[in-house]
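> sequence plus predicted model, see below.
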Amino acid sequence: MTPEIIAGHGPILLICDHASNSVPPGIDLGIAAALLDKHIAIDIGAASITRALAAQLGAPAILATVSRLVIDFHRPPDHAGLVPEISDGHSIPGNVGADRFDRIARYHAPYHRALGEMIGSYRPRLLVSIHSFTPALESGSAPRPWEIGILYNRDTRAAHRAIAAFQRVGVVTGDNQPYSGRDLNMTLNRHGEGNGIASFAIELRNELIDHPSGVDHWAGVIAPVLSGIAQAIQSA
């Protein structure tokens, strides 16, 4: 299944690795259909906010069209969770013994190849990956108070600017929260840091963007921040 590509212009390229809960024909995950509406299958609201930002910024974007339960585009090919057998306490029996190399060839490699081609075509100065997170893990975690988290690995050029910008406008902002980009940053490690392009991931708490008015509000908050960072990166 080919990724969704949104054409655009300008210095920002938007990425949404967990945009879809679609399961391709021929794959049986062995789970109740209701689980496909949970965070384990899709970053709730992430696709909508990515499309809204692309529209406001006129920016290009790429959105995955296969559920993270089939294969996780934000994991390297050798990662144990690439084809998850359990996710947030839920067993995924259809993935036990699955041919991970076939899934890489069918879905993971084409997605990252398309993203690489977009970078070659648009030559962006800033990559921004859009995700969402739950207020707490079903399997147990402390409440997550952040409205937005900014995730990054070694390259802090854009991330530190983003944290400061969101804090200035009163957003409860996590610095490498709810998890650290130093531990999990595959897409941006490969396509951002690997190409010398400034990058960071935005994590939004999903109940803030699981409805149209929330998407509109947060797109309006995020878009000017991204524009300002892109301008600062270009001028640096």
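Yep, it's here. Residues are numbered from 1 along each chain as shown.
> drop to CA atoms for contacts and neighbour counts, all remaining ones
Fine.
> list the contacts for Val23?
Val66, Ser67, Val70 (Cα atoms under 8 Å, 6 or more residues apart in numbering).
> count of neighbours near the nearest residue to the last one once chain neighbours are set aside?
So the one you mean is Val70. The spatially closest residue to Val70, leaving aside those adjacent along the chain, is Val83, at 6.1 Å (Cα to Cα, 6 or more residues apart in numbering). Other residues lying near Val83 total 25 when counted by other Cα atoms under 10 Å.
> could you do Tyr107 as well?
So Tyr107, with other Cα under 10 Å, has 21 neighbours.
> got it, and Gly214?
With other Cα under 10 Å as criterion, Gly214 counts 16.
> contacts only, for the nearest residue to it once chain neighbours are set aside.
Leaving out its chain neighbours, the residue that sits closest to Gly214 by Cα to Cα, 6+ apart is Leu208, at 5.6 Å. Taking Cα under 8 Å, 6+ apart, we find Leu208 in contact with Glu147, Gly214, Val215.
> next, the one to line up against it:
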Amino acid sequence: MIDSLPFRRVGEPTRGGIVCVVDHASNRVPADIELGIAPELLDKHIAVDIGVEGVAERMARRHAIPAHLACVSRLVCDLHREEESPAVVPETSDGHLIPGNIGADIERRLALFHRPYHAALAEWLDAAQPELVIALHSFTPALESGGEERPWEVALLYNRDDRAARHAIRLFAEEGLTVGDNQPYSGKQLNATMDRHAEAHGRPYLTIEIRQDMIEREADQARWAALVADVAGRTAHALKDA
């Protein structure tokens, strides 16, 4: 028996305001699902976007940007993938085998987690009619399986619609940050939730990736919550003036 919904909310949207979506906020694994991995792996980036839950909660409670947050680990069901993607129930992640996902009942995972999460998100956004959607993620300074150090402190990802991202890239750079433009990976390949809930509806959005070592501590999460809220607010005003 699955023990809770795959999402939760913090704060109430103001119609026409700014909202935040966090697909990888949680490392929770329901009691009736066995992934077959060492428990310490649930605290790593393969299971959760480190730091983003704290940033999003502070944005909601202190800066009036309500959040729709996942309540299940991406290793159980990756809510930021299309249903047909092989990675929606990953068998490996950054060099780690996920034995419990080999031969898993993917349809059951989709029915329990993916579909209710996205159905609820669609309803929430339709009611809020936001002027801007923030999709909040974090990325590792480097992959465990190899690759170069990632110099970006924050990054903006986008697919076809870059109108909000262009403003945010400039605004973060003006704060003295090293800003990735569709780095360390491209929103043209990894933008599933915003493709579905923002681009498909013509909604401006910011897919923001923060490097995980920047937001591991609570004090840093508070600082970044204020910064993201400020950049998002200024981006929304710039879009209105365009």
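Yes, it's here. Just so it is clear, the structure is predicted and the values come from calculations on it, not from any experiment.
> quick revisit: now, among the contacts of Leu208 of the first structure, which is nearest to Leu57 of the first structure?
Val215 (14.6 Å; Cα to Cα).
> read off where stretch 148-160 of the first structure ends up in the second structure.
Mapped onto the second structure using TM-score structural alignment, stretch 148-160 of the first structure covers residues 154-166.
> repeat for stretch 187-204 of the first structure
By TM-score structural alignment, stretch 187-204 of the first structure lines up with residues 193-210 in the second structure.
> and the contacts of the matching stretch?
Counting by Cα under 8 Å, 6+ apart, 79-81, 122, 125, 130-139, 153-161, 163-165, 168, 232 sit against stretch 193-210 of the second structure.
> rerun at 6 Å
80, 132-138, 154-157, 165 (Cα atoms under 6 Å, 6 or more residues apart in numbering).
> narrow these to those in strands?
Members of those lying in strands (criterion: DSSP state E): Leu132, Val133, Ile134, Ala135, Leu136, His137, Ser138, Val154, Ala155, Leu156, Leu157.
> nearest to His114 of the second structure, of these?
Using Cα to Cα, those come closest to His114 of the second structure at Ala135, 16.5 Å.
> alignment lookup: that closest one to the first structure.
Ala135 of the second structure maps onto Ser129 in the first structure, by TM-score structural alignment.
> from Ser141 of the first structure, how far out is that match?
24 Å (Cα to Cα, to the nearest Å).
> so for those two, which residue has more residues nearby?
Taking other Cα under 10 Å, Ser129 of the first structure and Ser141 do not tie; Ser129 has more neighbours (26 against 9).
> does the more buried one touch His18 like I think?
No. The criterion here is Cα atoms under 6 Å, and Ser129 of the first structure misses it with His18 at 9.9 Å.
> Ala122 of the second structure corresponds to which position in the first structure?
In the first structure, Ala122 of the second structure lands on Gly116 (TM-score structural alignment).
> quick check: its match vs Ser91 of the first structure, distance?
Distance from Gly116 of the first structure to Ser91 of the first structure, by Cα to Cα: 33 Å.
> show me what the helix or strand containing Ala238 of the second structure is packed up against.
For Ala238 of the second structure, the enclosing helix or strand under DSSP states H and E is helix 218-241. Under the contact criterion of 3 or more Cα pairs under 6 Å, 6 or more residues apart in numbering; DSSP states H and E, helix 218-241 of the second structure touches helix 52-63.
> ok, 10 Å please
Applying 3 or more Cα pairs under 10 Å, 6 or more residues apart in numbering; DSSP states H and E, we find helix 218-241 of the second structure packed against strand 18-22, helix 52-63, strand 132-139, helix 163-174, strand 205-211.
> and the ones you listed: which comes nearest Ile106 of the second structure?
strand 18-22 (21.9 Å).
> wait, is Leu188 of the first structure part of a helix?
Yes. The assignment for Leu188 of the first structure, made by DSSP: H, G, I helix; E, B strand; the rest coil, places it in a helix.
> could you measure the residue of the second structure most remote from its centre against Ala119 of the second structure, distance?
Distance from the C-alpha centroid of the second structure, by Cα atoms, centre = their mean, peaks at Asp241 (27.5 Å). Distance of Asp241 of the second structure to Ala119 of the second structure, given as Cα to Cα: 32 Å.
> before we move on, what about His24 of the second structure?
Counting by Cα to Cα - His24 of the second structure and Ala119 of the second structure are separated by 17 Å.
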